[in-house]
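> Predicted model and sequence follow; I will ask about them next.
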Amino acid sequence: MRIAMVSVVANPLTEGTGQEAHVRELSAALCGLGHEVTVYTRRAATRSADRFRTDEKYEVVQVPVGPAKPISDDELVAHLGEFAKFLAEEWRLSSPDVAHSHHWESGLAALVSAHRVQVPVVHSHHGLGPSDNEERADAERLLARRASWTVATSMQEVTQLMQLGVHRTQTTVVPPGVNLELFEPEGPVAARGSLRRVVSVGRLEPGSGLATAVAALSVVDGIELVIAGEKTQANPVAQQLRRLARQLGVLDRIVFAGAVPHAKMPALLRSADVVVCTPRSDPFGLAALEAMGCGVPVIAAAVGALADVITHNVSGLHIPTNDARALARSLRSLLTNDTKRQELGVAAHDRVSARYSRDRLAKEALAVYQRVEPEHGSE
């Protein structure tokens, strides 16, 4: 099957634990199953090839629309027409069997392009926008009506989509998958000092929940917090976290690791006693899944995909959102109980192996593509 992945903003060639990683792992696994995958994303850097074949055999096409630099969503909307035109011209020459679009900007571009060449569109919303963003809300309602099928990443998202008007019978849950050959308990371990180590991985942005982890650190002695996932230079959230840590007297126990390469992330995760994921929302849960693949227990807010990924007190611990006291209590309970921590780590690895391997989830996505493919073939 020939599959077009449309991910306008999130480029799978970049590091990240969100949509970039989801598209990357899904595309790689589909190629591993013998299918042909091309990812279409917007070129956001001057020194990048327009077309790139990855080691895992999927092709990335970096569409040259708009300035070759990161831009805001408002700026991006003005270039979606150009992006859709590029896709339509590309697909007229060689039509995919199905297009899978990720997030609302990609969905709009894919719908316009696919209509011109009669390609079915499977869409993943990856979370719905705030009600006061009328442009995005209109786009999401359109996608709910017009996409051939909707793929959600969690049951919480299914509920949100039903409220939007997406029929449950037209929705399939396909959570993100993990490369279990990379994220496994055995392997290199990053160097660490004498303190117990807590790791948090994710974007440094409002809603990351990292202030909760910093506040918890101030009432739990003998631990360090390693924050990884994004460059900290000139990042306003990183600056806020440093100010908070300085006020609480824990700046000397925080390590800003920056953007850790994907290949080195398992070693960092294996060095952790506990991994903490406390965002306000998380449609993917990939940071938790990768830690669980490494056999490391996770404490997470019960939001988005994290509510599905972790079974409380079996494969990890759930805490309320933005509750530093609850996080501190959970940290103490695990860091003072080696047996409990090891039990959770083993159960976490078993859960990821049984449900979240990228190969299994690629097969589930493929079943969705095959469901809508007859629409294409009958035209």
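Great, that's in hand.

> use CA for all of it now, contacts and neighbours both
OK.

> in the protein, which spans are strands?
2-6, 36-42, 51-53, 59-63, 98-102, 121-124, 149-152, 171-173, 196-201, 223-228, 254-258, 274-277, 298-301, 317-319 (DSSP state E).

> Nearest to R360 among those strands would be which one?
Closest approach to R360 among the strands of the chain (C-alpha to C-alpha): strand 171-173, 12.8 Å.

> Quick one: the helices in the stretch 101-250 of the chain, in order.
104-117, 134-146, 155-164, 210-217, 236-248 (DSSP state H, counting those that start in this stretch).

> take a look at this one as well, against the first:
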Amino acid sequence: MFKFKIITTHFQAEEKYGPIVEVNNVAKWLSELCPDDLQIAFAPYKGQTSWHRDSQIRIIRRDDPGWWNHYHNNYDNAYQKEKGRKWSLGPIVDTGKPLTKQVPIIAISEFHKQITMEDMGYNEELISLIPTIVDTHLFSPGQKNKEITVGWIGYDNGFDKAREKKGVEVIPFLAKKFPHIQFEMVHALKPAFTHEWLKEDLPNLKIITGIAHDKMPEIIRRWHVMVCGSKWETGATSVVEAMSCGVPIIAANMQVLPEIASSQILLDVTYSHPPETEYPFDWTKESLQKFADALEHMLSDPIRYQTYVSDAIKASQRQSPENVAKKWFEFIYKCRDYYNKK
């Protein structure tokens, strides 16, 4: 029996950032689908429990002996003290932090893998590519709004104030351009910088915040299109969740997005610096117009639109719990065999 422990920080936090969603889904599905010859446990900060309270998730102490130690991230003191042989890492890794040695590691996309290899000088043979889990049992197609509705998911504050990363400027531009279309922006945290990116009252724009992750499908499946304004995505779980709900995607043709949404509309767009744009790293005016042209193109032909819907659902299945959990178990066996060879 190989005992594999995932040491993490938070299962619960005010924000609903991708890493919080990812570790909760991993805990739920690795626990439920675990093979008979493995034991899997999770060791978060004291007092932290998964969202999925009805699952068979084993929570243990961070220093509980006898387990292979997998560090979900390399941010905290538990990781910094690691001196043993039985450990692995990822996928939430700060590539700026030096490693004491190279061990089995997880990347969530080919793009993420290349960053890991380049920034950390990592041995490719030690990197396993495991995408984020999309709970396709939860995120599924449903009844769309009677009025055409376009959605967006992100935040304008947090780690890096994030306006420049998530492209919040796209939606006000589109809402002004298409006053007959309803727009909804779902923020992981209450927006703090609307005065910078929302310069006027737009009656067809609704801002939503404070939504529990298991309530997100009720919002997303009502949308006709999701516009991802992001300029940086390594996993883009929210994009695949929308695709799983049968919501077509318009996004930039960069980072992980060509890997997960190649069947959708991906735009060759650029961001700029003042004085060409009002704010550092905003999309250029030409790029914003490309988003507008793509939205009009997607909605103008019902047959073409349904093709995007079908392709989105099909592509999302690659990140179903069953498919991704299988890759995790292969990684766990790799760790077991890696240790036995030492």
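Thanks, I have the structure now. Not measured: the values here are computed from a predicted model.

> re earlier: quick one: which of the helices of the stretch 101-250 of structure 1 is nearest G316 of structure 1?
helix 210-217 (16.5 Å).

> so what secondary structure elements neighbour that closest one?
If contacts are counted by 3 or more C-alpha pairs under 8 Å, 6 or more residues apart in numbering; DSSP states H and E, helix 210-217 of structure 1 sits against strand 223-228, helix 236-248, helix 324-335.

> and if we set it to 6 Å?
Using 3 or more C-alpha pairs under 6 Å, 6 or more residues apart in numbering; DSSP states H and E as the contact test, the elements touching helix 210-217 of structure 1 are helix 324-335.

> The helix it packs on corresponds to what range in structure 2?
Counting by TM-score structural alignment, helix 324-335 of structure 1 pairs with residues 288-299 of structure 2.

> Then stretch 292-300 of structure 1?
Taking TM-score structural alignment, stretch 292-300 of structure 1 hits residues 243-251 over in structure 2.

> Name the residues of that stretch that are buried.
Under the neighbour-count criterion of 16 or more other C-alpha atoms under 10 Å, stretch 243-251 of structure 2 has 243-251 buried.

> how much space between the equivalent of S55 of structure 2 over in structure 1 and V309 of structure 1?
Alignment note (TM-score structural alignment): S55 of structure 2 maps to E56 of structure 1. Separation of E56 of structure 1 from V309 of structure 1 (C-alpha to C-alpha, to the nearest Å): 26 Å.

> And the two? Which one has more around it.
Between E56 of structure 1 and V309, V309 has the larger neighbour count (other C-alpha atoms under 10 Å), namely 25 against 14.

> so what corresponds to the more buried one in structure 2?
Using TM-score structural alignment, V309 of structure 1 sits opposite I260 in structure 2.

> Now do the closest residue to G66 of structure 2 other than its chain neighbours against H52 of structure 2, distance only.
Closest residue to G66 of structure 2 in three dimensions, ignoring its sequence neighbours and counting by C-alpha to C-alpha, 6 or more residues apart in numbering: K3, at 7.2 Å. Distance of K3 of structure 2 to H52 of structure 2, computed by C-alpha to C-alpha: 21 Å.

> Quick one: map A365 of structure 1 onto structure 2.
A365 of structure 1 maps onto W328 in structure 2, by TM-score structural alignment.

> do you know how far that match is from I106 of structure 2?
9 Å.

> okay, these two: which has more neighbours?
I106 (24 against 19).

> what residues are up against V227 of structure 2?
Shown in contact with V227 of structure 2 (C-alpha atoms under 6 Å, 6 or more residues apart in numbering): 152, 249-250.

> In JSON lines: those, plus distance to M226 of structure 2.
Below are the contacts of V227 of structure 2 laid out as JSON lines (distance: C-alpha to C-alpha, whole Å):
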{"residue": "W152", "distance to M226 of structure 2": "6"}
{"residue": "I249", "distance to M226 of structure 2": "5"}
{"residue": "I250", "distance to M226 of structure 2": "6"}
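
> From the residues you listed, pick the one nearest K206 of structure 2.
For these, the nearest to K206 of structure 2 is W152 (10.5 Å; C-alpha to C-alpha).

> wouldn't that closest one be in contact with F183 here?
No: W152 of structure 2 is beyond contact range of F183, at 8.0 Å (criterion: C-alpha atoms under 6 Å).

> coming back round to it: out of the helices of the stretch 101-250 of structure 1, the one nearest T17 of structure 1 is which?
helix 210-217 (15.1 Å).

> which residues in structure 2 does the closest one match up with?
Per the alignment by TM-score structural alignment, helix 210-217 of structure 1 matches residues 168-175 in structure 2.

> Quick check: which of the helices of the stretch 101-250 of structure 1 is nearest to F183 of structure 1?
helix 210-217 (23.2 Å).

> coming back round to it: with structure 1 overlaid, how far apart is the match of helix 324-335 of structure 1 on average?
Following superposition, stretch 288-299 of structure 2 is found to deviate from structure 1 by 1.0 Å on average (mean C-alpha distance after the TM-score superposition for structure 1).

> Please identify the buried residues of that stretch?
For stretch 288-299 of structure 2, by 16+ other C-alpha under 10 Å, it's 288-292, 294-295, 298.

> Nearest to H70 of structure 2 among those residues?
Nearest member of the buried residues of stretch 288-299 of structure 2 to H70 of structure 2, counting by C-alpha to C-alpha, is F291, at 40.7 Å.

> gap between that closest one and I127 of structure 2?
For F291 of structure 2 relative to I127 of structure 2 (C-alpha to C-alpha), the value is 35 Å.

> same deal with E110 of structure 2?
From E110 of structure 2 to I127 of structure 2 the distance is 10 Å (C-alpha to C-alpha).

> ok, now K165 of structure 2?
Taking C-alpha to C-alpha, one finds K165 of structure 2 at 26 Å from I127 of structure 2.

> V103 of structure 2 too?
9 Å.

> just D76 of structure 2 next, same as before
When D76 of structure 2 is compared with I127 of structure 2 (using C-alpha to C-alpha), they lie 22 Å apart.

> same deal with F4 of structure 2?
18 Å.

> can you check A251 of structure 2 too?
27 Å.

> for I6 of structure 2, same thing?
17 Å.

> Of those two, which one has the most company?
Shown here are I6 of structure 2 and I127; by other C-alpha under 10 Å, I6 has more neighbours (27 against 21).

> That one against H70, yeah?
Yes: I6 of structure 2 is within contact range of H70, at 4.7 Å (criterion: C-alpha under 6 Å).
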